[in-house]
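Asks: Following is a predicted model, sequence given first.
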Amino acid sequence: MEVVNSVLEKIRSFFLKPLPEFFFPISCILFAYVLIMNSWVTEDAYISFKTVENFLNGFGLRWNTYERVQAYTHPLWLFGLIFLSFWTIPVYYSSLILSWICVGLTACLLVARFGKKEGNLFHGSWIFLILLTSRAFVDFSSSGLENPLSFLLIVLFLGKAFDLEKKADFRDIFLFFFYLSLSYLNRQDTVLLGLPFLLYLYKPLKENKSWGRFIGAAILGLLPVVLWSAFSLVYYGYLFPNTAYAKLNTDLTVSHLWPYGIEYLKNSFRWDIFTSLTISSVILFLPYFLWKKKFLQAALSIGVGLYTLYVCSIGGDFMAGRFFALPFVACIFLFSGFSGAYIPRVSVLFFVALFLLNQNSYLYITKDYTRLRNDGEIQDEKGAYFRSTNLLRSINFKEFPTHGWADVGRNYKKTPKNPDKACSTINVGFYGYFAGENRKIIDSNALTDPLLSKLKSVSNWRVGHFTRNLPLGYLESVTSGQNLIQDPNLKVYYDRLKLLTESEDLFTKERFMEILRENLGGNRNLIQNSGPRTPWVGIPEDFRCGLGVGY
């Protein structure tokens, strides 16, 4: 018995010891290596890239240059890309540089938070390693999407939210709402992680009775959202991105989408067990946090739970892990505030078991990595596109990415055929970017199309790809510039829509009245989706973009 107790005591003392300081430079180098070696860009990111190029070329914040449509979900990320690309950096590399900056700062803030608590910065080296153990985090630490900036903003927001327990003066309240605003501008649904903290604000406010200063600080902090919303309403005619209408205005109910959301959750457990267990543990800790009256930790637990429920309610996504990377970072923020006992060395063991000893981990990735995996509607997006878009291969090719859809776009731009004729496809990323600014392209998935985003999706939809059937005469209308839509009600609606998206003068009384009518639902009678959902009939052969059969 004494031998057993002695062994247990040695094990306990081993886990209670802080990590050796030489771990810190090793973990930093390993983190940077994995981050760079796994840098890639998804096809969907090129939808935003085209808006960046059009803006820098003087066409405004547009996707198709003939109409104003917000074909991006993330204004803040987009402006970051515009800023870097302005200095003649190709937008592909701008997205990677911005991703590295955001992810690097995120990791450093987490390490500094733990190091400050322990009194030694070097004790936080485990955070670099534990982040790498999450497949979702590594996958979307680049990709060209807005995730890296969301990581940074949620850490900044949570840091300020947890500081309110110590003090809640004007500056602190302002920064609380300011970071929340920036999170909203980067991706609107991320604010779900922060909403529970609004309830906690009642405590310091009640103690200080500073309601006037609170309201002033809150208004000032929320000003970026107000200003952007006003701009969006005037410029685009809508408060929200067209992508939101395309994915939420499908006439599908939660009962349709919830089963797909559950499958998305199950897929995370199958393909990314550490991320899933980390998120689950924080949600399950909620009763403990409430019992111990740790209300800030409870607010974070509720936020992670709300966000997870939201992801399930919208059907998840077709990109495996994309929507679980952000709550994972929020969970690591929570753990970084705990006492150093056990957590660092247990985290290193997880890293060794799930990453270092796993031959399929991203530590051993090469530039020729391909992993075509599908789990029902869910795809390993990185495995599908990495070989065509990763950083290391970009050095060896003059024309990059090396993807067939990009080549079709390049070929069209070199030798355009029927340049005034519109075409339609369901894969607008690579093709839309490389075909050039003059090509009129209709996105059958409605992400970039203001008319189709208001119509119901087809019966054989896929999560994240809510395809619409093209109204008769619509392609001819875009080609000719005249309204040739055959449905009489839809024809009237299209005329009104063009006033919002194509009129040269933004500041006419007629246009402002139409913005008001559209956003208050005055046009719904013209686009009633009362008929049964029908299968996709495809794109007329004469109007296909030429990406291949079915595209």
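Replies: Thanks, I have the structure now. Numbers count the residues shown, from 1 in each chain.

Asks: from here on, contacts and neighbour counts on C-alpha atoms
Replies: Will do.

Asks: What residues does the closest residue to residue 436 other than its chain neighbours make contact with?
Replies: Counting by CA to CA, 6 or more residues apart in numbering, residue 413 is the residue found nearest to residue 436 once chain neighbours are left out, at 5.9 Å. Shown here is residue 413, whose contacts under the criterion CA atoms under 8 Å, 6 or more residues apart in numbering are 434, 435, 436.

Asks: A further structure is provided below for comparison with the first:
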Amino acid sequence: MPIVKDFKFWLIAGLGLIYFSLIYYSKWVSSDGLSVTYQSYNVLNGLGLVWNLGERTYVSTSPLFTIVSIPLTYIFDLLFNVFHISDNKIFNIPIIINMIFSITSITMILRYLYLKTTTSKPEKIFILLFSFGLLLASKFYIDFSTSGLENSLSYSVIAWFTILSMNEENPKSVFLLPIAVALVFLTRYDFFLIVCPTILYYFYKHKFTKGFITMCIIILSWLAFSFFYFGSIFPNSFYLKTNNFNIYQSLFYYKENIFESKPMFLLIALGLYSSYFTNKKIFLGIIFYLIYIFLVRDYMFGRLFTILVPISIISIIEFISTKEIRVYKKNFIKVSAFSLILFALMFFFPPVVKLYADKYVKGHFILTNEREYYTEKFSNINFIYNKPIKDVTSISNNVQMLHTPLLPESRNTYFIDPVGLASPFITYYIKNYGSKGERPGHYFVNIDQLKQIGLFESVLLNKNILRDKDTAELYDDVNIVSKGSIFSLERLKTIIKLHTHNYKSTKNE
């Protein structure tokens, strides 16, 4: 092998090693991440996708991550036991799973870089090294490479999708591209916005190929399972994040995220520019997704943006390997100048910032650095799996409850999630009656009010004694859907009612 080729290989391998070192050093797990581990153990113990015993609920926003976590949790739990490693395995298993997917994604990206780069031109080498420097300096991309959440899986599936998209005429890509789209969709439904332009063009050009039919079977199979098993094709969070748009909060959300991780957003900007010239369908997908994030927001710094990093770096690699830089030099300068002026006006120019900063009320919308918070919070906790049991003696409505079932003191406890992510009754109560709070998608119900009308007593006695007619009706219907026989006709009718009926009567408005 020529020395130049050897050098390229070791340089690329070095980038991978730096990435691994960074994610290992910054490894952590969030409360939401531990919820996937908890449900995985419930499935492995024959209880199904439940939170409380016998109560099916659609907690995770990522069906695919939940599905793949179940066998991986079993494998690593077995290995921990075989080698007598008992040091907080509940905490470490999701980190290992995340690392597998993160390393898979960076391996695909670096392999693509190795295969596509044949240039020795200094300006091209500089741009590539600069871009990978931005990737390694992207705080939130590195942070969410672990965390227990689906981000690491999203890096892998979106990297695979993007690489296939760059070679869409290849016979293998014609078959595999729609399957990659299905996996992206099942990682998070909202990621479909990224792949939508590509799959629409694919269908226009190729119609019903074997790959497209396979994609439809995969997606429809999950939606059918979800409808009959959970009583909904959407995760609980879907009902908690709708109808909460606020343009002032959205501007603030973008501003704070950009300022917190400038390298990541610079990389996304370069990727957006590159994708315009290499694959306009990818370009449109990024635009659609950025608009969507502006509309829905999130309370976690950076989480929703990280999926754009693999797309961006692959687009840059494709641009460098197929285009002549000098041809685009003037165009790039013009676009960059315009973008910087627009950015400065929106986020630095005092009169403009004042327009939304004055109307943004602090305390009504917060953003959190999840890694900093949970690294400190979970530093001295030894999590264990408590199998849900029938005899409930206490009720927990902890506001940080998604990890609570894994605490040692959580036996004989029924968990009521005040934001509705894990409690089906609270989810549909919020859907009908609304909630208040500081974090989009994590607004709280008035638990004290529900306690006063008999919710806790109803749970402990396993009998509906709610003293509000509408709430009692909702409680019964949710129990039929979450606890009833999956294929009963009564349950099917109740599922339809639950999604169409307004349980909030005039007297309660």
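Replies: Cool, got the structure. Since the model is a prediction, treat every value here as computed from it, not as a measurement.

Asks: which one is residue 196 of the second structure nearest to, not counting chain neighbours?
Replies: The shortest distance from residue 196 of the second structure to any residue that is not its chain neighbour, by CA to CA, 6+ apart, is 6.7 Å, and that residue is residue 285.

Asks: nope, residue 239 of the second structure is what I was after
Replies: Nearest non-adjacent residue to residue 239 of the second structure, counting by CA to CA, 6+ apart: residue 431, 5.8 Å away.

Asks: The one you found: how many residues sit nearby?
Replies: Summarising burial for residue 431 of the second structure: neighbours were counted as other CA atoms under 10 Å, giving 20.

Asks: any idea which helix or strand carries it?
Replies: Per DSSP states H and E: residue 431 of the second structure is located in helix 424-433.

Asks: and the helix or strand that that helix is followed by, what other elements does it pack with?
Replies: Once helix 424-433 of the second structure ends, the next helix or strand along the chain (criterion: DSSP H and E) is strand 436-439. The helices and strands touching strand 436-439 of the second structure, judged by 3 or more CA pairs under 8 Å, 6 or more residues apart in numbering; DSSP states H and E, are strand 442-444.

Asks: In the first structure, what stretch matches the strand it packs on?
Replies: Mapped onto the first structure with TM-score structural alignment as the criterion, strand 442-444 of the second structure occupies residues 465-467.

Asks: ok, and what's touching that stretch?
Replies: Contacts of stretch 465-467 of the first structure with the rest of the structure, by CA under 8 Å, 6+ apart, involve 246, 247, 250, 426, 444, 445, 446, 457, 458, 461, 536.

Asks: How about the equivalent of the second one over in the second structure: what's its closest non-neighbour residue?
Replies: Looking back up the chat, that one is residue 247 of the first structure. Using TM-score structural alignment as the criterion, residue 247 of the first structure maps onto residue 241 of the second structure. In space, and not counting its chain neighbours, residue 241 of the second structure is closest to residue 441: 4.4 Å by CA to CA, 6+ apart.

Asks: I'd like the distance between the one you found and residue 366 of the second structure.
Replies: Distance check for residue 441 of the second structure against residue 366 of the second structure: by CA to CA, to the nearest Å, it reads 12 Å.

Asks: Who has more neighbours out of those two?
Replies: Taking residue 441 of the second structure and residue 366 together and counting by other CA under 10 Å, residue 441 has the greater number of neighbours (23 against 18).

Asks: residue contacts, the more buried one?
Replies: By CA under 8 Å, 6+ apart, the neighbours of residue 441 of the second structure are 237, 240, 241, 298, 419.

Asks: Just the buried residues of the strand or helix carrying residue 326 of the second structure, please?
Replies: Applying DSSP H and E as the criterion places residue 326 of the second structure in helix 325-347. Buried residues in helix 325-347 of the second structure, defined by neighbour count with 16 or more other CA atoms under 10 Å: 325, 332, 346, 347.

Asks: ok, now stretch 204-222 of the first structure?
Replies: When burial is assessed from 16+ other CA under 10 Å, stretch 204-222 of the first structure yields the following buried residues: 204, 213, 214, 217, 218, 219, 220, 221, 222.

Asks: nearest to residue 278 of the first structure, of the residues you listed?
Replies: Minimum distance to residue 278 of the first structure across those is 30.2 Å, recorded for residue 204 (CA to CA).

Asks: Could you say which helix or strand holds that closest one?
Replies: Secondary-structure assignment from DSSP H and E places residue 204 of the first structure in helix 202-208.

Asks: Okay, and residue 138 of the first structure sits in which element?
Replies: Assigned by DSSP H and E, residue 138 of the first structure belongs to helix 135-139.

Asks: Identify the residues contacting that helix?
Replies: The set of residues external to helix 135-139 of the first structure that reach it, using CA under 8 Å, 6+ apart, is 35, 38, 131-132, 272, 275, 320-322, 324-326, 328-329, 362, 382.
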